[in-house]
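1. Build the 3D model from these lines:
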Amino acid sequence: MAKPRVDPVEGHAAVVAVQAGSTERNDVAGAVRYLLQMMSDAAPGHTVELRVPPFGAIQCVEGPEHTRGTPPNVVEMDSLTWIALATGMVSWAEAYDAGKISASGVRSDLSSQLPLAQW
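-> Here you go, the predicted structure:
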């Protein structure tokens, strides 16, 4: 069963709301899920697991895929860091150096995929 997709109009509105300073749970959750969906579309694959707890996780980036257990390439960060990275408000290097990103595995550097093109 396929995951339901976030409506682009609602997702964009949530991102704009968070960028304007909203910390409402529905706005943050909507923005995170929409941007994860965009990342999945932009970098399809199963090589990296990108986690943004508590709102979502995806597998992305082409390459070898794992089938069981903890994936070898895992990236995890908080919601506001993900939104800032995906929209270009902060670079991968800045967020990583500040300790905002936990990344393990040889393919876990997502700097070439971020920010997402539409932002």
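
2. use CA for all of it now, contacts and neighbours both
-> Fine.

3. Pull the residues that contact the longest helix belonging to the chain.
-> For the chain, the longest helix by residue count, based on DSSP state H, is helix 25-42. With contacts defined as Cα atoms under 8 Å, 6 or more residues apart in numbering, helix 25-42 is touched by 5-8, 10-12, 14-15, 17-18, 22, 52, 55-60, 79-80, 82-83, 86, 113, 116.

4. can you check stretch 54-69 too?
-> With contact meaning Cα under 8 Å, 6+ apart, stretch 54-69 is reached by 29, 32-33, 36, 39-40, 43-51, 72, 79.

5. distance between that stretch and the chain's centre?
-> Averaging C-alpha coordinates over stretch 54-69 and over its chain gives two centres that are 12 Å apart (Cα atoms, centre = their mean, to the nearest Å).

6. buried residues in it?
-> With burial defined by 16 or more other Cα atoms under 10 Å, the residues of stretch 54-69 counted as buried are 55, 57-61, 65.

7. and this one, so I can compare the two:
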Amino acid sequence: MAPRPTAAQRRHAALRSALDEQLAALGAPPYSGPDLPEPVLSACARALLRAHRGGLTPHRPAVRAVVRATLAELAARHPGQALEVRVPPYGAVQCLAGPRHTRGTPPGVVETDPLTWTALVVGEVTWADSVASHRVSASGVRADLSAVLPLWPRPDGTPPRASDPADSH
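-> This next block holds a predicted model:
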């Protein structure tokens, strides 16, 4: 009997499938880069943002896979329970070192929509602009994620762009 895939393997398989489906919806060839978690995740995030910018509805499984994987990556890189990051309806994680809470609303909460979150984690928009434009709700003393986002540098090495007020997610 074959061993049961781990949660990380299942997430990666879902992400690969979602990436190829999103690329197909964009009329692009399937992903041919390295089959490693970070490059696949980054490529999927960028593909769904490209679909959104092109006036297409991003592929829902791609959005779900990207949000869940990037939240897991954030929690793995910055463990703790001082801040809860919520991206409804797809997920929430606790991260950052600090006071631990066990019930009710944590001392710090960040909440945003899936496309804004995706743009933040890949450096398409800045934390400050997203908060100022009310696309991110952040409360609590540890609710500033500007030091930990984006999760990956932009491919061209440029800093995140300022948000365009007309670009609503």
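
8. Would it be right to say that V40 of the second structure lies in a helix?
-> Yes: counting by DSSP: H, G, I helix; E, B strand; the rest coil, V40 of the second structure is located in a helix.

9. For it, grab the count of nearby residues.
-> V40 of the second structure: 20 surrounding residues under other Cα atoms under 10 Å.

10. What strand or helix carries the closest residue to it other than its chain neighbours?
-> Of all residues not flanking V40 of the second structure in the chain, R16 sits nearest, at 6.7 Å (Cα to Cα, 6 or more residues apart in numbering). Assigned by DSSP states H and E, R16 of the second structure belongs to helix 7-25.

11. A92 of the second structure: which element?
-> According to DSSP H and E, A92 of the second structure maps onto strand 91-95.

12. For that strand, grab the matching residue range in the first structure.
-> Aligned by TM-score structural alignment, strand 91-95 of the second structure falls on residues 56-60 of the first structure.

13. That stretch against the second structure, how far on average?
-> Its matched residues in the second structure lie on average 0.4 Å from stretch 56-60 of the first structure after superposition (mean Cα distance after the TM-score superposition for the first structure).

14. which residue is nearest the centroid of the first structure?
-> L36 (4.4 Å; Cα atoms, centre = their mean).

15. Tell me the counterpart of it in the second structure.
-> Matched by TM-score structural alignment, L36 of the first structure corresponds to L71 in the second structure.

16. and the aligned residue in the second structure for E24 of the first structure, how many neighbours?
-> Under the alignment by TM-score structural alignment, E24 of the first structure pairs with H59 in the second structure. H59 of the second structure has 18 neighbours, counted by other Cα under 10 Å.

17. H59 of the second structure against A24, yeah?
-> No: using Cα atoms under 8 Å, H59 of the second structure is not in contact with A24; the gap is 10.1 Å.

18. S91 of the first structure and D27 of the first structure, how far apart?
-> 22 Å (Cα to Cα, to the nearest Å).

19. about what we covered before: the residue nearest to the centre of the first structure and D97 of the first structure: what is the separation?
-> Applying Cα to Cα, the value for L36 of the first structure to D97 of the first structure is 22 Å.

20. cool, V15 of the first structure as well?
-> Plainly put, V15 of the first structure is 24 Å away from D97 of the first structure if you go by Cα to Cα.

21. Between the two, which is the more surrounded one?
-> V15 (24 against 10).

22. looking at this, that one is in a strand?
-> No: using three-state DSSP, the secondary structure at V15 of the first structure is helix, not a strand.

23. Quick check: closest non-adjacent residue to it.
-> With Cα to Cα, 6+ apart as the measure, A31 is the residue that lies nearest to V15 of the first structure, at 4.6 Å, once sequence neighbours are left out.
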